[in-house]
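Student: Need coordinates for the below:
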Amino acid sequence: MKAQLLVTGSSGFVGSHLIQQLMGRTEYDVRALVRRLPDVMATGVDYAVLPDFSTVTAESPSLLGIDVVVHLASRVHVMNDTESDPLEAFRRVNVGHTLQLARSAVAAGAKRFIFVSSVKVNGEQTAIGKPYTETDIPSPVDPYGISKMEAEDALRELAAQTGLEVVIVRPVLVYGPGVKANFANMMKWLKKGVPLPFGAIGNQRSLVALDNLVSFILTCVSHPAAAHQTFLVSDGEDVSTAQLLIRLGESLSSPARLISVPEWLLVLGATLLGRKALSQRLCGSLQVDITKSRQLLGWAPIVTLKTGLDATAQHYLSEQTQ
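Tutor: As a prediction, this is how the structure comes out:
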């Protein structure tokens, strides 16, 4: 008998790729919970419209017969938040709406709830060679990370009360075809041949390719050992900012033009320009240990960093020619 799978956030960067992968899987019936129907609907996917997650109940038709929920929808991290109370805005969606959906799902008969959280629950920075693990005490810094931590805690409490199998997945920076924000900016800089002042940056950062993250989520959908667990997920191959730019430049056939500027000078300049957070992402380290994911679930990344960067670059180049 097929498992009934509900996916939220199906139009997003990760969710749309997950839906594409599920289209080829015969062991699931897939329902996508959306605020409005997409212009192009995936073949074989049942779409349920729910304008506001706060209104979902156990009697909602969208939850009828669902076995597993993959919850990707969230209020995402933004660099320049205009909300008067950003933490409250994040809590309303990432905590309140998540818990409302989970409560309704378990009351409707769902057995498992996969919550895609964030490495920001762990924190913002690690020392080189001392990666985050799932057993570390959470230390979120910004409202987004705090809201994700609070949602995790609320889901664990719900699991203890109801037996719902909660699975928490904390990805690092996700890249892949169609990636936006800073990653897209790096590709733009490289293609334009802009000299970049990161040649002396020797940090180490974990990344996760879109294919690897989706593969991991699908593993968590059905693996018995995933129940009631928290996982960090990455490509298992860490790079410095300089190494990332060099390898991404190779994928784009646009060699990186790196200038070796001392890290302290970069941080100072960025701070003076009001971009301290960006300098931390480019100069600081953030590594995760995926040993638990490998050993408990028998999972391994399905694509290498090179393959992931190549796919990302090719998609970017194809968009530039359209």
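Student: use CA for all of it now, contacts and neighbours both
Tutor: OK.
Student: For this structure, which segments count as strands?
Tutor: Under the criterion DSSP state E, strands of the chain are mapped to 3-8, 28-34, 45-49, 68-71, 112-116, 165-171, 173-175, 207-209, 229-233.
Student: Proceed likewise with the subsequent sequence, for comparison:
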Amino acid sequence: MILISGSSGFIGQSLLSNLNDSEGISLRENGWERKIQINNPEVIINLIGKAHDHNGIATEEEYNYANVELTKEIFHEFTSSSAKLLIHISSLAAIEEFESKIPLIENATCRPSSMYGKSKCLAEKWLLSQKLPDGKKVIILRPPMVHGPGDKGNLMLLYRLISKGIPYPLSSFDNKRSFICIDNFSFFIDRIISNYASIESGLYHVADDEALSTKDIIAIIQNTTGKRTINIAIPKILIKFLAKIGDIIPFPLNTKRLKKMTSDLLVSNKKIKVALGIEKLPLTATKGLEKTILSFINS
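Tutor: Have a look, this model is predicted:
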């Protein structure tokens, strides 16, 4: 039995579909603790957490409660349950949110800048500091942006822009970023569950084998949808000036958003591939993205 906390979201629903003998639990329900105890799970996957707040109204206390305190509660239930493995889904934001031209490894210095990233980092540090009962393991996964059917995040917004024929205005920037498609994410989870006896507790990065630039993503969207748009290479100095205006007054672009959209952010998945004996992931980054875009079209 595999119990998944926070299973109502895009990733949780995908895991429920892909993992045999899996069931979701909601911490909003009274008695969720008892459900863990009576189901005798072998594995608990923790997806509970508060994501980025793009409206800027969430407080530090809300982030710490959702991402740290609830993680502590789940850990305590795990240690007193029959489960042998806790897979905690953290985020790349716990270590870096904006830029890394060198693929990030697990022991790189953590530099979270948002309340979201800082709370994710705090949860990681707390879990790593805990003494585990004999026979139990905790695996912490840091994915970059996860995409796939059902995703309603930034990739969907870019798809809508391109599919409507609206020109992309940031073509003067050339960047590469790591992503992970839900198929590869689920593959990692399945392999961890099947082989957890031979993998050490600790931190692991999961990502597609290849990074993609924004230009790559736009080309994949254009090829998949058959829509062709003109990419406008507005001078960088003008874009950065407009972003600074967005720091002061309401504007679709500000310096933080620009940096996230145009900087390199690379992730190494070498550690977990070596630990699990994985040579190649099921989908390339390009094939995974094509599958996601097709799901947008079909929906």
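Student: May I see the strands of structure 1 organised as a markdown table, with mean neighbour count added?
Tutor: Putting the strands of structure 1 into a markdown table (neighbours: other Cα atoms under 10 Å) gives the following:
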| stretch | mean neighbour count |
| --- | --- |
| strand 3-8 | 21 |
| strand 28-34 | 21 |
| strand 45-49 | 16 |
| strand 68-71 | 24 |
| strand 112-116 | 25 |
| strand 165-171 | 24 |
| strand 173-175 | 20 |
| strand 207-209 | 25 |
| strand 229-233 | 23 |
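Student: Now distance to Lys130 of structure 1 too, for these, in TSV please.
Tutor: Shown next, in TSV, are the strands of structure 1 (distance: least, Cα to Cα, whole Å):
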stretch	distance to Lys130 of structure 1
strand 3-8	34
strand 28-34	38
strand 45-49	42
strand 68-71	30
strand 112-116	23
strand 165-171	17
strand 173-175	18
strand 207-209	16
strand 229-233	14
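Student: Compare those and give me the one nearest Lys276 of structure 1.
Tutor: Relative to Lys276 of structure 1, the nearest member of these by Cα to Cα is strand 173-175, separated by 18.2 Å.
Student: And Gly56 of structure 2? What does it align with in structure 1?
Tutor: Taking TM-score structural alignment as the alignment basis, one finds that Gly56 of structure 2 is matched in structure 1 by Asp81.
Student: What segments of the stretch 51-200 of structure 1 are helices?
Tutor: Assigned by DSSP state H, counting those that start in this stretch, the helices in the stretch 51-200 of structure 1 fall at 86-90, 98-107, 143-162, 181-192.
Student: orientation of the second one relative to strand 165-171 in degrees?
Tutor: Same thing as helix 98-107 of structure 1. 140 degrees (axes from the mean of the first three to the mean of the last three Cα atoms, to 10 degrees).
Student: Average offset of helix 98-107 of structure 1 relative to structure 2?
Tutor: Per the superposition on structure 2, helix 98-107 of structure 1 and its aligned residues are separated by 1.0 Å on average (mean Cα distance after the TM-score superposition for structure 1).
Student: What range does that helix cover in structure 2?
Tutor: Counting by TM-score structural alignment, helix 98-107 of structure 1 lines up with residues 71-80 of structure 2.
Student: List the neighbours of that stretch that are in contact with it.
Tutor: Residues outside stretch 71-80 of structure 2 that contact it (Cα atoms under 8 Å, 6 or more residues apart in numbering): Glu33, Ile36, Gln37, Ile44, Asn46, Ile48, Leu86, Ala123, Leu127, Leu132, Pro133, Lys136.
Student: looking at the residues you listed, which has the most residues close by?
Tutor: The member of the contacts of stretch 71-80 of structure 2 surrounded by the most neighbours (other Cα atoms under 10 Å) is Ile44, with 28 neighbours in all.
Student: Structure 1: which residue goes with that one?
Tutor: When the two structures are superposed using TM-score structural alignment, Ile44 of structure 2 falls opposite Val69 in structure 1.
Student: and its match, how far is that from Ser117 of structure 1?
Tutor: Taking Cα to Cα, to the nearest Å as the measure, Val69 of structure 1 falls 14 Å from Ser117 of structure 1.
Student: Now do stretch 300-320 of structure 1: distance to the chain's middle.
Tutor: With Cα atoms, centre = their mean, to the nearest Å as the basis, the distance from the averaged C-alpha position of stretch 300-320 of structure 1 to the chain average is 16 Å.
Student: Share the number of residues neighbouring Leu248 of structure 1, please.
Tutor: For Leu248 of structure 1, the neighbour count with other Cα under 10 Å is 25.
Student: corresponding residue for it in structure 2?
Tutor: In structure 2, the residue paired with Leu248 of structure 1 is Ile221, using TM-score structural alignment.
Student: hang on, the earlier thing: tell me which of the helices of the stretch 51-200 of structure 1 is the most buried.
Tutor: Per residue and on average, the most neighbours among the helices of the stretch 51-200 of structure 1 fall to helix 98-107, with a mean of 22 (mean count of other Cα atoms under 10 Å).
Student: List the contacts of the match of Leu248 of structure 1.
Tutor: Applying Cα under 8 Å, 6+ apart, we find Ile221 of structure 2 in contact with Tyr159, Ile162, Ser163, Lys227, Glu290, Ile293.
Student: shouldn't the last one be in contact with Gly226?
Tutor: In other words, Ile293 of structure 2. No - under the contact definition of Cα atoms under 8 Å, Ile293 of structure 2 does not touch Gly226, with a separation of 11.6 Å.
Student: Give me the more crowded residue out of these two.
Tutor: Using other Cα under 10 Å, the more surrounded residue of Ile293 of structure 2 and Gly226 is Ile293, with 24 against 10.
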